[in-house]
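**Q** The following block contains a protein sequence and its predicted model.
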Amino acid sequence: GGQGVEFRNFAVSGAQSGDVRDRQAVAAAAFRPHLASVVVGVNDTLRRTFDLLLLARRLDEVCALLAGGGAVLLTVCLPDPGAVLGLPAPLGRPLARRQAAVNAVVHALSERYDAVHLHMGDRAWVEDRSLWSPDRLHPAERGHRTVAAGFHRLLAARGMALGAAPGLDPRQPLPGRLDSWLRLVTAASGWLARRSTDLLPQLLCLAGAELRHGACGTGARLDRRAEEALRRALAAVQPADARTAGARAAPSGPSAAPRVSMEG
């Protein structure tokens, strides 16, 4: 008979990069997996405490721990939550900046650790509603199957032995309109309750900044701040020899503050 496959899920709903580094990655590394999916970042972008530099360093540690144990990493870049939720531009644009920056960090680390990377950040993932559950934040069954099929294709291209590709058609019946509406209301009310003292007040402040800069014609400042935060985060996750070479080539001057915010 063929060799068996064991699957273990260490994911926790609502976990952030610190949770993944401190608990989930440690438990997963002890299992010594051959494949390890590392999908981190969206929950960080939906928090008042979002810190791109800190997230990048944590994700680098997670990848180093798992890859160092011999695991092939599976990574994805994701669409921004504002687009998936259909938020108006002043609310959605700050989240779009955050997710774009997280995706750039994931791309850099995927290349560094030779991960199997699935690109899910384009409009096709946002616009195909059949891929998403009613809460518009988590994939539906067809979405999960599409992700599995995408990784199957990428792994097969690397010559890794796999069985048949997973089908895309859901096995569970699709929820009716009323059921979908009830699930959406339940999910939305719970999400609002959890984020009412965290993301929502700050998101309103960020939206106010978007409107203020837009009215003054200074919106490019927000983009430049985001670009600078991303530059620092990417520099922080370069290999040590690359950082040393970059430091030798960089002009001298005061060091940057350790905590970076993308918006303000």
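**A** Now that the structure is in, tell me what you want to look at. Residues are numbered from 1 along each chain as shown.
**Q** For the rest of this, base every contact and every neighbour count on C-alpha atoms.
**A** Noted.
**Q** Show me what the strand ranked longest in the chain is packed against.
**A** Longest among the strand segments of the chain by residue count, using DSSP state E, is strand 72-77. Judged by 3 or more CA pairs under 8 Å, 6 or more residues apart in numbering; DSSP states H and E, the packing partners of strand 72-77 are strand 35-38, helix 52-68, helix 89-112, strand 116-119.
**Q** ok, then the element right after it?
**A** helix 81-85 (DSSP states H and E).
**Q** Report the distance from that next one to the chain centre.
**A** The chain centroid and the centroid of helix 81-85 are separated by 13 Å under CA atoms, centre = their mean, to the nearest Å.
**Q** ok, structure two:
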Amino acid sequence: MRAPRFVALGDSLTEGVGDPVGNGWRGWAALLAEGLGPGAEFTNLAVSGAQTRDVLERQTPVGLALRPDVVSVVVGVNDTLRRTFDIHAVAARLDAVYAAFRARDAVLLTACLPDPGALLGLPGALARPLARRQQGVNTVVHALSERYGAVHLHACDGAWVTDPGMWSADRLHPGERGHRQLAVRFHALLADAGIATGAAPGAEPRLPEPSRSAVLRWLATQGTAWVARRCTDLLPQLLALAAAEVRHQARGTSARLDLGASRAVASALAALTAPERADAA
């Protein structure tokens, strides 16, 4: 019996940003790979800045060619930071990626994630539109994970999100402790399913957590530019969305925005063809 083959797809979170080793990044997926079993093979295809389109069009063909036993698909935050955000497109792309790997009998790993507005500490009127988008992505991931029998990690809230010790200096990516926490939690799910047979990754970091001065220094020298690069095309739209938030809040009609977002998610999921209907067609 050959060693398990693990392929990771996604963005900077899976690439390992925030968990430096040598001149590169390690991250939760590499830590998890060590606990899958003896001789486990690991390939990380994740790229910083990737959106669902990148995962579908660029990473998935390469991943399928590697014939993985286990594949992780954790992506979507970067989609929410773009002017072109479309929950219908996000749902369709994730559906296609999940279906492709499950058709090859790969064990699928997924996760829902915290919204970037909260992590950045944005004012409410700016944070709520981003939170609504991320909640929509998470709802899609939940639904599709259930549809395809994925091993799903609920990582969008809880103590780990609000614990500063889990995060790197940029406060957008987990630090070593945070990456280890993700790896430990994924390993526990896989071990319960009889998939991970190796030892669980260690939960304690080997490097010191970033100091407050390091966080402030990063924000002053790189943080603003990093956010600007990620949100260049979104900013004008985000300001308009924030203005709408303020207007609805003043009128007491904020629930309409939530309802509209929920309906868009429901419509996006309804537009997808369920596997059993596709097989019967």
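**A** Yep, that arrived. Please read all numbers here as calculations on a predicted model, not as lab measurements.
**Q** still on that earlier bit, adding mean neighbour count and distance to L46 of the first structure, write the helices and strands packed on strand 72-77 of the first structure out as CSV.
**A** Formatted as CSV, those follow (neighbours: other CA atoms under 10 Å; distance: least, CA to CA, whole Å):
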stretch, mean neighbour count, distance to L46 of the first structure
strand 35-38, 20, 18
helix 52-68, 21, 12
helix 89-112, 21, 8
strand 116-119, 18, 21
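**Q** Distance to A165 of the first structure added to the ones you listed, as TSV?
**A** Converted to TSV, these look like this (distance: least, CA to CA, whole Å):
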stretch	distance to A165 of the first structure
strand 35-38	17
helix 52-68	25
helix 89-112	23
strand 116-119	16
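**Q** closest one to G167 of the first structure among these?
**A** G167 of the first structure lies closest to strand 116-119 among these, at 17.4 Å (CA to CA).
**Q** Tell me the residues of the second structure aligned with that closest one.
**A** Here strand 116-119 of the first structure aligns to the second structure at residues 151-154, judged by TM-score structural alignment.
**Q** tell me the residue furthest from the middle of the second structure?
**A** Distance from the centre of the second structure peaks at R251, with 34.2 Å (CA atoms, centre = their mean).
**Q** Return the residue of the first structure aligned against that residue.
**A** By TM-score structural alignment, R251 of the second structure lines up with C216 in the first structure.
**Q** Give me the number of neighbouring residues for the closest residue to E127 of the first structure other than its chain neighbours.
**A** In this structure, E127 of the first structure finds its nearest non-sequential neighbour in V84, 7.9 Å apart by CA to CA, 6 or more residues apart in numbering. For V84 of the first structure, the count of nearby residues is 20 (other CA atoms under 10 Å).
**Q** Distance of V84 of the first structure relative to R221 of the first structure?
**A** To R221 of the first structure, V84 of the first structure is 25 Å away according to CA to CA, to the nearest Å.
**Q** who touches the aligned residue in the second structure for A101 of the first structure in this structure?
**A** By TM-score structural alignment, A101 of the first structure lines up with G136 in the second structure. Contact partners of G136 of the second structure, counting by CA atoms under 8 Å, 6 or more residues apart in numbering, are 87, 261-262, 265.
**Q** go again using 6 Å as the cut-off
**A** V265 (CA atoms under 6 Å, 6 or more residues apart in numbering).
**Q** The second structure: matching residues for the longest strand of the first structure?
**A** So strand 72-77 of the first structure sits over residues 107-112 in the second structure, by TM-score structural alignment.
**Q** with the first structure superposed, average distance for that stretch?
**A** The superposed stretch 107-112 of the second structure is, by mean CA distance after the TM-score superposition for the first structure, a mean 0.6 Å from where its aligned residues fall in the first structure.
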